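Visitor: sequence plus predicted model, see below.
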Amino acid sequence: MSIQTTDTVLDRILATKREELAAYRRQLDTGRLAAAIESADAPRGFAAALSARHPKAVIAEIKKASPSRGLIREDFDVAWLAERYEAGGAACLSVLTDRDYFQGDDTFLALARNACDLPVLRKDFMIDPIQIDQSRALGADCILLIVAALSDDLMQTLAARAVELGMDVLAEVHTAAELDRVLALPSRTILGINNRDLKTFETTLDVSRTLRTRIPDGRLLVSESGIFTPDDIARLTAIDFGAFLVGESFMRQPDPGAALQRLMA
């Protein structure tokens, strides 16, 4: 198995993640991890929750910072944010757990999940099967696979392990080549079109519009990033996107749940 690499911010994130995982494995108690998986609450059904809210299902993101924007929200109360998102009509949550580049933490996932009844995506950079087990132990209902960061065999391995543990998989692409690769995953895989280029961090909804023409009908589609207005939602809904991942625009508002309601009005 191998990891795709590029000389970009993504490459630096992946290098840091490999160091983080090496340290994690050195102190890993496999018996304790297995016990944590066994005792974790049953997965809540991430894909099912999106399908139930189609064509206006929002994955509301809890994100404190990003490499391109720096600190996004200073008053960062994870449980309160989860509660407000649920009240605002979110179908699911996405929680950033990467520490070094997004100021996230593994504990944020449980804080969010315990504060509401919504399924939760662990949003991190998955490059090792141990992270899939770790995600389920943390209570994740879905994991993110960034296709730009993975070889085909590793992507297949990670996806299969997630399904084995009862989680859903959101596979994220930005290019036609990445999309062609991800279509080899089982059809139950949620397809995420990231409008943000992880190499340059430039963002445009044209990415979703262009790649949609290459996707067979009947797939559960999520448009991610660069979604700010009801008109953005309307344009994407018109081409059969029924789910949307939105984070930064909500995080910058005093009440993210009210911002969600305004976006979907």
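Guide: Everything's here; your move. Numbering: from 1, shown residues only.
Visitor: C-alpha from now on. contacts and neighbour counts both.
Guide: Fine.
Visitor: list the residues that contact residue 253.
Guide: Contact partners of residue 253, counting by CA atoms under 8 Å, 6 or more residues apart in numbering, are residue 259.
Visitor: tell me the SS of it?
Guide: coil (DSSP: H, G, I helix; E, B strand; the rest coil).
Visitor: how close does it get to residue 61?
Guide: From residue 253 across to residue 61, the span is 13 Å (CA to CA, to the nearest Å).
Visitor: kindly report the same for residue 95.
Guide: 6 Å.
Visitor: swap in residue 218?
Guide: Taken as CA to CA, the span from residue 218 to residue 61 is 25 Å.
Visitor: neighbour-wise, which of the two wins?
Guide: Shown here are residue 218 and residue 61; by other CA atoms under 10 Å, residue 61 has more neighbours (26 against 8).
Visitor: residue contacts, the more buried one?
Guide: Shown in contact with residue 61 (CA under 8 Å, 6+ apart): 93, 94, 95, 96, 245, 246, 247, 248, 250, 251.
Visitor: which of the three states applies to the first one?
Guide: Three states are possible here, and by three-state DSSP the one that applies to residue 93 is strand.
Visitor: what's the distance between residue 17 and residue 93?
Guide: Residue 17 is 23 Å from residue 93, by CA to CA.
Visitor: in terms of neighbours, single out the busier of these two.
Guide: Of the pair residue 17 and residue 93, residue 93 is the one with more neighbours under other CA under 10 Å, namely 32 against 20.
Visitor: at which residues are the strands of the stretch 151-265 of the chain located?
Guide: For the stretch 151-265 of the chain, strands defined by DSSP state E, counting those that start in this stretch occupy the ranges 168-173, 190-194, 221-224, 243-246.
Visitor: helices and strands around the third one, which ones?
Guide: It refers to strand 221-224. strand 190-194, strand 243-246 (3 or more CA pairs under 8 Å, 6 or more residues apart in numbering; DSSP states H and E).
Visitor: which among these is found nearest to residue 109?
Guide: Residue 109 lies closest to strand 243-246 among these, at 16.6 Å (CA to CA).
Visitor: so what does that closest one touch, helix or strand wise?
Guide: strand 57-62, strand 221-224.
Visitor: looking at those strands, which is buried most?
Guide: Most buried of the helices and strands packed on strand 243-246, by mean neighbour count (mean count of other CA atoms under 10 Å): strand 57-62, with a mean of 28.
Visitor: right, and the pair among the contacts of residue 61 with maximum separation?
Guide: 96 and 250 (14.3 Å).
Visitor: kindly reformat the strands of the stretch 151-265 of the chain as JSON lines and extend each row with distance to residue 48.
Guide: Below are the strands of the stretch 151-265 of the chain laid out as JSON lines (distance: least, CA to CA, whole Å):
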{"stretch": "strand 168-173", "distance to residue 48": "9"}
{"stretch": "strand 190-194", "distance to residue 48": "11"}
{"stretch": "strand 221-224", "distance to residue 48": "13"}
{"stretch": "strand 243-246", "distance to residue 48": "12"}
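Visitor: A further structure is provided below for comparison with the first:
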Amino acid sequence: MSVLDDIVAGVRIDLARRESETPLRDLRAALADVDAPLDPMPHFSAPGSSVIAEVKRSSPSKGHLADIPDPADLAVAYARGGAAAISVLTEERRFKGSLDDAVRAAVDVPILRKDFIVESYQLVEARAAGADLALLIVAALDDDTLRRLHDEARELGLTVLVEVHDEEETERAVALGASLIGVNARNLKTLAVDHTTFSRLAPLVPDDRVKVAESGINSTDDVAGFVADGARVVLVGEALVKDGDPEQAVRSMTGVGL
């Protein structure tokens, strides 16, 4: 079993528990009280780099990264630094996240629910928690499920970040019509990082799609390199949660151009 398979197996167990506690009909009823989703695409499409700043306590590859007693405080710092969106990792077992980490009430920038989404229920959860974007990982989904979840997310008003790791997955994301495609340099099956992944896959993504660089981003120089290779957005977690001044760290990575 690959690392990704193991994570998804755990996600399904935790999902079944939440479904038993809160039926889907109750989640859908809660949507009536949620504000309309924010659209991140104008910011993502603007000149210069946009930063998706991540609330991330732990990872399978690095273990514990940072104590984050109040995700809302960190989100506020990210927003002050100019983050175009804030990613909140909600996977429980490997990333130590939770839907309780929702930061919607603290900031007025778009929020990404970053998780291993495999069922419609998780999309409704995301919207009910105030998320504006949701992550779909191509490696975790067959084509029919990927397309169904992509369409359902859009019907809910969510912007979809479709994540790829290799050429075949990139072709699938492009054929899907995804407007926001993230290239993750970390192989979720082995956790190895290949820093050439973005430069190799970005040319396969049409220029009318927004390209997001994920993983291996630690400095402004890294951001500049990804921008030179075609990225409009960078998703940064570890470097920000470990930085003593996350506000300034986001600011330094924002607006980087060619």
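Guide: Yes, it's here. The shown structure was predicted, so the numbers you read here are calculated from the model rather than taken from an experiment.
Visitor: of the strands of the stretch 151-265 of structure 1, which approaches residue 146 of structure 1 most closely?
Guide: Judged by CA to CA, the one of these that comes nearest to residue 146 of structure 1 is strand 168-173, at 5.0 Å.
Visitor: got a list of contacts for the closest one?
Guide: Applying CA under 8 Å, 6+ apart, the contact partners of strand 168-173 of structure 1 are 45-47, 141-148, 159, 162-163, 179, 182, 189-194.
Visitor: can you rerun that using 6 Å?
Guide: 142-147, 179, 189-194 (CA atoms under 6 Å, 6 or more residues apart in numbering).
Visitor: picking that back up, save the helices and strands packed on strand 243-246 of structure 1 as JSON lines, and put in distance to residue 212 of structure 1 too.
Guide: What follows is those, written out as JSON lines (distance: least, CA to CA, whole Å):
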{"stretch": "strand 57-62", "distance to residue 212 of structure 1": "17"}
{"stretch": "strand 221-224", "distance to residue 212 of structure 1": "9"}
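Visitor: present the helices and strands packed on strand 221-224 of structure 1 as TSV; the columns should include distance to residue 9 of structure 1.
Guide: Converted to TSV, these look like this (distance: least, CA to CA, whole Å):
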stretch	distance to residue 9 of structure 1
strand 190-194	16
strand 243-246	21
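Visitor: will you turn the ones you listed into TSV that also has mean neighbour count?
Guide: As requested, those are exported to TSV (neighbours: other CA atoms under 10 Å):
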stretch	mean neighbour count
strand 190-194	24
strand 243-246	24
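Visitor: identify whichever of these lies nearest to residue 52 of structure 1.
Guide: strand 243-246 (10.4 Å).
Visitor: tell me the residues of structure 2 aligned with that closest one.
Guide: Mapped onto structure 2 using TM-score structural alignment, strand 243-246 of structure 1 spans residues 233-236.
Visitor: centre of the chain to that stretch, how far?
Guide: 9 Å (CA atoms, centre = their mean, to the nearest Å).
Visitor: same check, this time on stretch 101-113 of structure 1
Guide: Centroid separation for stretch 101-113 of structure 1 versus its chain: 13 Å, with CA atoms, centre = their mean.
Visitor: quick one: buried residues of it?
Guide: 101, 102, 103, 104, 106, 108, 109, 110, 111, 112, 113 (16 or more other CA atoms under 10 Å).
Visitor: same thing with stretch 67-87 of structure 2?
Guide: Counting neighbours by 16+ other CA under 10 Å, stretch 67-87 of structure 2 gives 71-72, 74-79, 81-87 as buried.
Visitor: out of those residues, which comes closest to residue 7 of structure 2?
Guide: Closest approach between the buried residues of stretch 67-87 of structure 2 and residue 7 of structure 2, by CA to CA: residue 87, at 18.7 Å.
Visitor: what's the counterpart of the closest one in structure 1?
Guide: Under the alignment by TM-score structural alignment, residue 87 of structure 2 pairs with residue 94 in structure 1.
Visitor: surely that match touches residue 121?
Guide: Yes. Contact criterion CA atoms under 6 Å: residue 94 of structure 1 and residue 121 qualify, at 4.6 Å.
Visitor: the counterpart of residue 223 of structure 2 in structure 1: neighbour count?
Guide: Mapped onto structure 1 by TM-score structural alignment, residue 223 of structure 2 lines up with residue 233. Look at residue 233 of structure 1: counted by other CA under 10 Å, it has 20 neighbours.
Visitor: and for residue 145 of structure 2?
Guide: Neighbour count for residue 145 of structure 2, taken as other CA under 10 Å: 15.
Visitor: got the contact list for it?
Guide: Contacts of residue 145 of structure 2 by CA under 6 Å, 6+ apart: none found.
Visitor: from residue 60 of structure 2, how far out is it?
Guide: Distance of residue 145 of structure 2 to residue 60 of structure 2, given as CA to CA: 25 Å.
Visitor: map residue 146 of structure 1 onto structure 2.
Guide: By TM-score structural alignment, residue 146 of structure 1 lines up with residue 137 in structure 2.
Visitor: what's the spacing between the spatially closest residue to that match that is not a sequence neighbour and residue 118 of structure 2?
Guide: Once flanking residues are discounted, residue 137 of structure 2 sits nearest to residue 163: 4.8 Å by CA to CA, 6 or more residues apart in numbering. Distance, residue 163 of structure 2 to residue 118 of structure 2, by CA to CA: 13 Å.
Visitor: of the two, who's got more company?
Guide: Between residue 163 of structure 2 and residue 118, residue 163 has the larger neighbour count (other CA under 10 Å), namely 24 against 20.
Visitor: alignment lookup: that one to structure 1.
Guide: By TM-score structural alignment, residue 163 of structure 2 lines up with residue 172.
Visitor: next, the contact list for the residue nearest the centre of structure 1, please.
Guide: Centroid-nearest residue in structure 1, with CA atoms, centre = their mean: residue 123, separated by 4.2 Å. Contacts for residue 123 of structure 1 (CA under 6 Å, 6+ apart) come out as 95, 96, 144.
Visitor: one more time with 8 Å
Guide: When contacts are taken as CA under 8 Å, 6+ apart, residue 123 of structure 1 is in contact with 94, 95, 96, 97, 98, 143, 144.
Visitor: doesn't the last one fall inside a strand?
Guide: The one in question is residue 144 of structure 1. Yes. Assessed by three-state DSSP, residue 144 of structure 1 belongs to a strand.
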